[in-house]
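Engineer: sequence first, then the predicted structure, then my questions.
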Amino acid sequence: MSLSAHAQFILDKQPKLSGEFSVSANALCQVATNTLTYMKQQPNDAFAVHAGNHVLPQANLSRVKETLAFVCQLKNKPLNAQFLKHHFDFYQWIPDKKTADLLANKSTNSVKKRLLTNIPKDQILLTKYYTKLLDASESATEVYDQALYALPYDEQGLTEEQAQEKHGELTRFAYTRQDIIAGVLREKKLAKPLVWLTEEALHDVLLQGTGVVDVDGQRRYFNVHRNNGISYDYTLGKREQARYWYFAEVPSVLGYGTTIKNKIVIDKNVAFAGNVKQLGLGKLFLIQVANDDTQQLQLGVLADQGGAFDDNLFQLDWLKGSYYGWQDYYQENKVYADYAHAWILLKKQE
């Protein structure tokens, strides 16, 4: 039985929405436009550019694109439940609790075990992610002793396909995160350090995927580029992960893409990371999440992914902004519940 058989997206003809909308229509329009542009320019990206692999039979790629194109009309309309119900079909997400329970039983991380075990039958796990604000140094110091490394020297100039053909020969595939933290790249001078961090910051940025640092009054962005080929292990904490990412300096916060040059520019609160492989890029989601004692409604586009979403149809990751670490992120976002009602929205057909 396929994974998708354990999750469902059910046409909800009378969605019971409650709460206030909190959406930047301009930001949502821009992310929708950026995602649609990627889909038009990269039609051969079979991993991401599709309507959904046996998840939502009612969808086709044209309808997904029409939905994204229509999103910008929200800038000029009163955003409320009545408007959305008039223009969109709602498909409620019933999560794949079977897979979540299997992962919970395997996990040695108590927080993950609790979150997975407690997923409601009609709500998804709503995690939040952020771009990592970095205290950093241009050179190595006693405090800043871990680097964000560019692709190793022996891979410079190679496409992803060319690198895969030389898999057994390249530095990128030779070392775990723990090897690199221990200093193997630095000692053997195998890759260029882009910026130097503390070890704790390194673990955070490897998890979040984007680092943001102010250097000499200039804001700089670093995005994951290629990894060492080791899969993310959902049952482990961040320090135990063997997966390691090499980075590239980029002009802004980026989401999904096949190369560092074609990644989608995304924005806080209106972008989600999720299972792009099965859901297909560009799905428009509406989430209804508890915010302290009230409900909040939020629209966002599936425009990013991550290793945690392999075989995962029970979770979305909501981009919430830039923070130095867990404490300042938590202080601002602790008001949000861990679970949310979620719907895929598709523009109604004329």
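Structural biologist: All right, it came through fine.

Engineer: from here on, just use CA atoms for contacts and neighbour counts.
Structural biologist: Will do.

Engineer: what sits against the residue sitting nearest the centre point of the chain?
Structural biologist: The residue lying closest to the centre of the chain (C-alpha atoms, centre = their mean) is A273, at 2.8 Å. Counting by C-alpha atoms under 8 Å, 6 or more residues apart in numbering, A273 makes contact with L302, A303, D304, Q305, G306, L316, D317, W318, L319.

Engineer: which helix is the longest one in the chain?
Structural biologist: Within the chain, and with DSSP state H defining each element, the longest helix by residue count is helix 25-41.

Engineer: next SSE downstream of that one?
Structural biologist: helix 61-71 (DSSP states H and E).

Engineer: which secondary structure elements does that next one contact?
Structural biologist: Secondary-structure packing of helix 61-71 (3 or more C-alpha pairs under 8 Å, 6 or more residues apart in numbering; DSSP states H and E): helix 25-41, strand 336-347.

Engineer: how far off centre is the next helix or strand after that helix?
Structural biologist: Per DSSP H and E, the first helix or strand lying C-terminal to helix 61-71 is helix 81-87. Distance of helix 81-87 from the chain centroid (C-alpha atoms, centre = their mean, to the nearest Å) equals 27 Å.

Engineer: circling back to that earlier point, out of the contacts of A273, list just those in strands.
Structural biologist: L302, A303, D304, L316, D317, W318, L319 (DSSP state E).

Engineer: so what's the residue count around the fifth one?
Structural biologist: Each residue near D317 was counted by other C-alpha atoms under 10 Å, and the total is 22.

Engineer: for the first one, same thing?
Structural biologist: Neighbours of L302 under the rule other C-alpha under 10 Å: 27.

Engineer: try it against this one:
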Amino acid sequence: MFSRLLIALIFVVVTQSYVFADAQFLKEQSPNFGQLSIFKGSELCAVSKATNQYLRQHKDDVKAVHAGKAIGNGISLGRVEQTLDFLCQIYQEDVRANRNSRLHDGAFLKANFEFIRWIPDKEKADEIARKSTNSVKSRMLNQIPNKQLFLTKYYAKLLDGSAVKTDHYSQALYQLPSDEQHFSLEQAELKKDQLTRFRYTRQEVMEGALLNKKLAKPLVWVTEEALHDVLLQGTGVLTVDGKIRYFNVHRNNGIDYDYAIGKREQKRYWYFAEVPSILGYGKELKNKIAIKPQVSLAGNVKQLGLGKLILVNYQLEKRSQAQLAILADEGGAFDDNLFQLDLLAGSYRGWGDYHQANKHIPDYADIWILLKKEE
């Protein structure tokens, strides 16, 4: 409790603050961040447009389409939409004028955006750390700084697969079971006691429950290790018979993700669908948001609201570096989690090449939510 009071006192430049659980969101007049780099304005604009389209077309999605329950009543959904519009306006104006992007200019951001500093919910992180059976995870959660979030990275898994089952490719990515093919998500929820999807754990599916009873169609076959990875990452980019194919999580078996245990022990299981690209949030598969590396973040959409423009700042080789990204994805690990964000880093074969490409990025970062200033 004392530490949280101390944090509040440090921010003497704050004009207004909101508190949710033990996370805090504080308006900051003079944010200190480094050189804006890494991200591409074109891809930031693309994700911004796709996310804004979702916000405007799916007002009935009360889980994700709101101003930000965790942040407070000072933010309207209209301002979130205007912020995303403004991003693309600036990018397009700069392209037409053949000049450097103002989205990479810190002074321009400070002049045109309101900054809301996000202070992590350390009490929740510490609680999870005490329960976790993973010593590395516990250590990293315990070490979250008072003013920085836990910045994890996720990626689309580059995999080899097979159109048929073999000894090597022994696990399937299954399509939604046959008894649910024509149900909307809402219709399926009403019938969940009768549906195959809610009947089996990950381990039971892997042991053949669906295949033996012909309850769901295998879309593609992968190795056991690859299955655990793609269930965790949410998207698989597979080479099958020499062709690149994309597979995205569709609906799960209704079992919560357990932050305290490892990927192999998780009972949550996802059914998949083949898609045209890497996709982020969407209530239904047909309207999921197309996302891009380095400009897309996964987080607690339920409490933060979809579409927040976020500035991520961290120390890199003793210099402060920043990038802009959009909250356009979610994951089971973010339920009741206001201490972490997950940056889409790219597409990789596995931990080795992912780590090599991203080992320089720290595990903790300063985070601000940005809103276009009201005129």
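Structural biologist: Here it is on my side, so go on. This is a predicted model, so every value here is computed, not measured.

Engineer: fetch the TM-score of the aligned pair.
Structural biologist: With the length set by TM-score structural alignment, normalised by the length of structure 1, the two chains reach a TM-score of 0.97; 349 aligned residues with a C-alpha RMSD of 1.3 Å.

Engineer: quick revisit: pick the most buried one from the helices and strands packed on helix 61-71 of structure 1.
Structural biologist: Per residue and on average, the most neighbours among these fall to strand 336-347, with a mean of 22 (mean count of other C-alpha atoms under 10 Å).

Engineer: counterpart of A140 of structure 1 over in structure 2?
Structural biologist: Aligned against structure 2 by TM-score structural alignment, A140 of structure 1 finds its counterpart in K165.

Engineer: how about L44 of structure 2: what's its closest non-neighbour residue?
Structural biologist: V295 (5.5 Å; C-alpha to C-alpha, 6 or more residues apart in numbering).

Engineer: who wins for proximity to T259 of structure 1 among the helices and strands packed on helix 61-71 of structure 1?
Structural biologist: helix 25-41 (11.5 Å; C-alpha to C-alpha).

Engineer: what range in structure 2 matches the closest one?
Structural biologist: With TM-score structural alignment as the criterion, helix 25-41 of structure 1 aligns to 41-57.

Engineer: mean per-residue distance, the matching stretch versus structure 1.
Structural biologist: Superposing on structure 1 and averaging over aligned pairs (mean C-alpha distance after the TM-score superposition for structure 1), stretch 41-57 of structure 2 comes out at 0.3 Å.

Engineer: structure 1: which residue goes with D336 of structure 2?
Structural biologist: Looks like D336 of structure 2 aligns to D311 there (TM-score structural alignment).

Engineer: just to revisit the earlier point, in JSON lines: the helices and strands packed on helix 61-71 of structure 1, plus distance to L126 of structure 1.
Structural biologist: Formatted as JSON lines, the helices and strands packed on helix 61-71 of structure 1 follow (distance: least, C-alpha to C-alpha, whole Å):
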{"stretch": "helix 25-41", "distance to L126 of structure 1": "19"}
{"stretch": "strand 336-347", "distance to L126 of structure 1": "5"}
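
Engineer: for these, which one sits closest to P120 of structure 1?
Structural biologist: Minimum separation from P120 of structure 1 across the helices and strands packed on helix 61-71 of structure 1 (C-alpha to C-alpha) falls at strand 336-347, 7.6 Å.

Engineer: any idea how far G325 of structure 1 is from the aligned partner of the residue nearest to L44 of structure 2 in structure 1?
Structural biologist: Matched to structure 1 by TM-score structural alignment, V295 of structure 2 sits across from V270. According to C-alpha to C-alpha, to the nearest Å, V270 of structure 1 stands 21 Å off from G325 of structure 1.

Engineer: so between those two, which is more surrounded?
Structural biologist: Remark: of V270 of structure 1 and G325, V270 carries more neighbours, 28 against 17, as counted by other C-alpha under 10 Å.

Engineer: how near is that one to D214 of structure 1?
Structural biologist: 24 Å.

Engineer: now swap in T108 of structure 1 and tell me
Structural biologist: 36 Å.

Engineer: part of a strand, is L5 of structure 2?
Structural biologist: No: under DSSP: H, G, I helix; E, B strand; the rest coil, L5 of structure 2 falls outside any strand and is assigned helix.

Engineer: quick one: map it onto structure 1.
Structural biologist: Using TM-score structural alignment, L5 of structure 2 pairs with nothing in structure 1.

Engineer: now swap in C88 of structure 2 and tell me
Structural biologist: Aligned partner of C88 of structure 2 by TM-score structural alignment: C72.

Engineer: how many other residues sit next to its match?
Structural biologist: 19.

Engineer: could you pull up the residues touching it?
Structural biologist: Neighbour list for C72 of structure 1: A25, N26, L28, C29, Q30, A32, T33 [criterion: C-alpha under 8 Å, 6+ apart].

Engineer: these two touch, right, the fourth one and N76?
Structural biologist: No: assessed by C-alpha atoms under 8 Å, C29 of structure 1 is found out of contact with N76, at 11.1 Å.

Engineer: and the longest strand along structure 2, how far out from the chain middle?
Structural biologist: Longest strand in structure 2 by number of residues, with DSSP E as the criterion: strand 149-161. For strand 149-161 of structure 2, the separation from the chain centroid amounts to 10 Å (computed by C-alpha atoms, centre = their mean).

Engineer: that one: average distance to aligned residues in structure 1?
Structural biologist: In the superposition with structure 1, the average deviation recorded for strand 149-161 of structure 2 is 0.5 Å (mean C-alpha distance after the TM-score superposition for structure 1).

Engineer: before we move on, back to that, and the residue nearest to the centre of structure 1, how far is that from A191 of structure 1?
Structural biologist: Distance from A273 of structure 1 to A191 of structure 1, by C-alpha to C-alpha: 29 Å.

Engineer: try T127 of structure 1
Structural biologist: 33 Å.

Engineer: what of Y234 of structure 1?
Structural biologist: Taking C-alpha to C-alpha, one finds Y234 of structure 1 at 28 Å from A191 of structure 1.

Engineer: next: L316 of structure 1.
Structural biologist: 34 Å.

Engineer: repeat that for P15 of structure 1.
Structural biologist: Remark: distance between P15 of structure 1 and A191 of structure 1 (C-alpha to C-alpha) = 52 Å.

Engineer: ok, the two, which is more surrounded?
Structural biologist: Neighbours were counted for P15 of structure 1 and for A191 using other C-alpha under 10 Å; A191 has more, 21 against 14.

Engineer: now that one. Nearest residue, chain neighbours left out?
Structural biologist: Nearest to A191 of structure 1 is P152, by C-alpha to C-alpha, 6+ apart, at 4.1 Å.
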